[in-house]
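>>> 3D model of this:
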Amino acid sequence: MERERVELVYELTAGDLRESFAAQVRHTVAGRLARLVPWAIAGFSALGCVLRAAGGELEAGDVVVTVALVALALFLPRWQLASACRRAARRGERRAVVDGGGLSVTDSRGGNALPWTKLTRFMETERLFVLLGRGGNCFVALPKRAAADQGALRALLERHTSAGGAAPSAAHAE
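All right, here's what the predicted structure looks like:
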């Protein structure tokens, strides 16, 4: 008989967050857009600078704005990761319960329950199960190290959601 309830106790690490962000970028439209849009804006600004320079109308403000947009596109992922790490550190230890009704997570700041209707798919990475919503937004990353029985957790997730990304070949080795 398959288990219908899995409990996890963990603290998210910078590595966990980095891996969940990378999985979202690789496997979801929302993740790819989050990386592409800042670069597209910076690219259009740079193109505008080139066109203004060709017409002899380039001003210092044009260059400053373009450099700022390129810097934003370059450093935004690092800032997002640093912000997520600070939030995770403030929240401390998390307790997650995955069962037939969905996922509930409690930590030092309270709790949150998400039914399966909000968690439409998951991705499995080498060290995580990343649960996603309809738009591809990452709702929660569950570290495999926190699951006493990864197979039971995987089976529960597969039963209630759809797998959204290819798992590494070593992912199923426990």
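>>> switch to C-alpha atoms for all contacts and neighbour counts from now on
OK.
>>> most centrally placed residue in this protein?
Centroid-nearest residue in the chain, with Cα atoms, centre = their mean: F21, separated by 3.6 Å.
>>> on contacts alone, who are the packing partners of the strand or helix carrying that residue?
Element membership for F21, per DSSP states H and E: helix 14-27. Other helices and strands packing on helix 14-27, by 3 or more Cα pairs under 8 Å, 6 or more residues apart in numbering; DSSP states H and E, are helix 29-54, helix 60-91, strand 128-132, strand 138-143.
>>> Output the ones you listed as TSV; include the columns distance to G101 and mean neighbour count.
Putting the helices and strands packed on helix 14-27 into TSV (distance: least, Cα to Cα, whole Å; neighbours: other Cα atoms under 10 Å) gives the following:
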stretch	distance to G101	mean neighbour count
helix 29-54	26	15
helix 60-91	24	15
strand 128-132	15	24
strand 138-143	16	20
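>>> Out of those, the one nearest T117 is which?
Minimum separation from T117 across the helices and strands packed on helix 14-27 (Cα to Cα) falls at strand 128-132, 10.8 Å.
>>> Residues touching that closest one, excluding its own?
The list of residues contacting strand 128-132 from outside it, by Cα atoms under 8 Å, 6 or more residues apart in numbering, reads 16, 19-20, 119-124, 138-144.
>>> Let's see this one next, to set against the first:
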Amino acid sequence: MSTWWLMQAARRAADARPEPEVTVDHDGVVLVDDGRCHLEPWDTFTGHIETERQFILLRAPGEPTVTLPKRTFPDAALVAECRRLLAERLPAR
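Here you go, the predicted model:
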């Protein structure tokens, strides 16, 4: 099996898996995946990066830990609210 084929198979498997439900609020980031709920408090993170398609929350030393795809937000107002909360709680990198 070629490396290319394995990469494509992994990408299809990742695309088929539903994304975890993510809630961002004043306490931190709540991830719900496979029925399990996990709170990541704000002090878990050291900063964030915003790209055109996602928010990336970082841990020391700059390791990505949580990715928040913007497509999972139902509308632009919620993307803006997430941006505001991130700016309020975490430094931009």
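>>> How close are the two chains, by TM-score?
Superposed pair, TM-score by TM-score structural alignment, normalised by the length of the second structure: 0.74. Supporting alignment: 85 aligned residues with a Cα RMSD of 2.5 Å.
>>> picking up where we left off before, any chance of the helices and strands packed on helix 14-27 of the first structure in a markdown table with distance to Q150 of the first structure as columns?
Output for these, formatted as a markdown table (distance: least, Cα to Cα, whole Å):
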| stretch | distance to Q150 of the first structure |
| --- | --- |
| helix 29-54 | 26 |
| helix 60-91 | 23 |
| strand 128-132 | 10 |
| strand 138-143 | 10 |
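>>> Just the buried positions in stretch 44-54 of the second structure, please.
By neighbour count on 16 or more other Cα atoms under 10 Å, the buried set for stretch 44-54 of the second structure is 45-50.
>>> re the thing from before, which part of the second structure matches the helix holding F21 of the first structure?
Helix 14-27 of the first structure corresponds to no residues in the second structure, going by TM-score structural alignment.
>>> And that helix, what's buried?
Per 16+ other Cα under 10 Å, helix 14-27 of the first structure contains these buried residues: 14, 16-21, 23-25.
>>> Ok, stretch 71-88 of the second structure next?
Burial within stretch 71-88 of the second structure, assessed by neighbour count using 16+ other Cα under 10 Å, is assigned to 79, 82, 86.
>>> Which residue comes closest to the second one once chain neighbours are left out?
Right, C82 of the second structure. V24 (6.7 Å; Cα to Cα, 6 or more residues apart in numbering).
>>> ok, the one you found - contacts?
Contact partners of V24 of the second structure, counting by Cα under 8 Å, 6+ apart, are 30, 82, 85.
>>> Between strand 138-143 and the helix holding F21 of the first structure, find me the angle.
Here the directions of helix 14-27 of the first structure and strand 138-143 differ by 130 degrees (axes from the mean of the first three to the mean of the last three Cα atoms, to 10 degrees).
>>> that older thread, so which of the helices and strands packed on helix 14-27 of the first structure gets nearest S108 of the first structure?
helix 60-91 (5.4 Å).
>>> if we can go back for a sec, tell me which element the residue nearest to C82 of the second structure is part of?
strand 21-25.
>>> Give me the mean deviation of that strand from the first structure.
For strand 21-25 of the second structure, the mean deviation from the first structure after alignment is 0.7 Å (mean Cα distance after the TM-score superposition for the first structure).
>>> What range does the next helix or strand after that strand cover in the first structure?
Downstream of strand 21-25 of the second structure, the first helix or strand assigned by DSSP H and E is strand 28-33. On the first structure, the counterpart of strand 28-33 of the second structure by TM-score structural alignment is residues 102-107.
>>> quick one: contacts of that stretch?
Residues outside stretch 102-107 of the first structure that contact it (Cα under 8 Å, 6+ apart) are 91-98, 111-116, 119.
>>> Thank you kindly, that will do.
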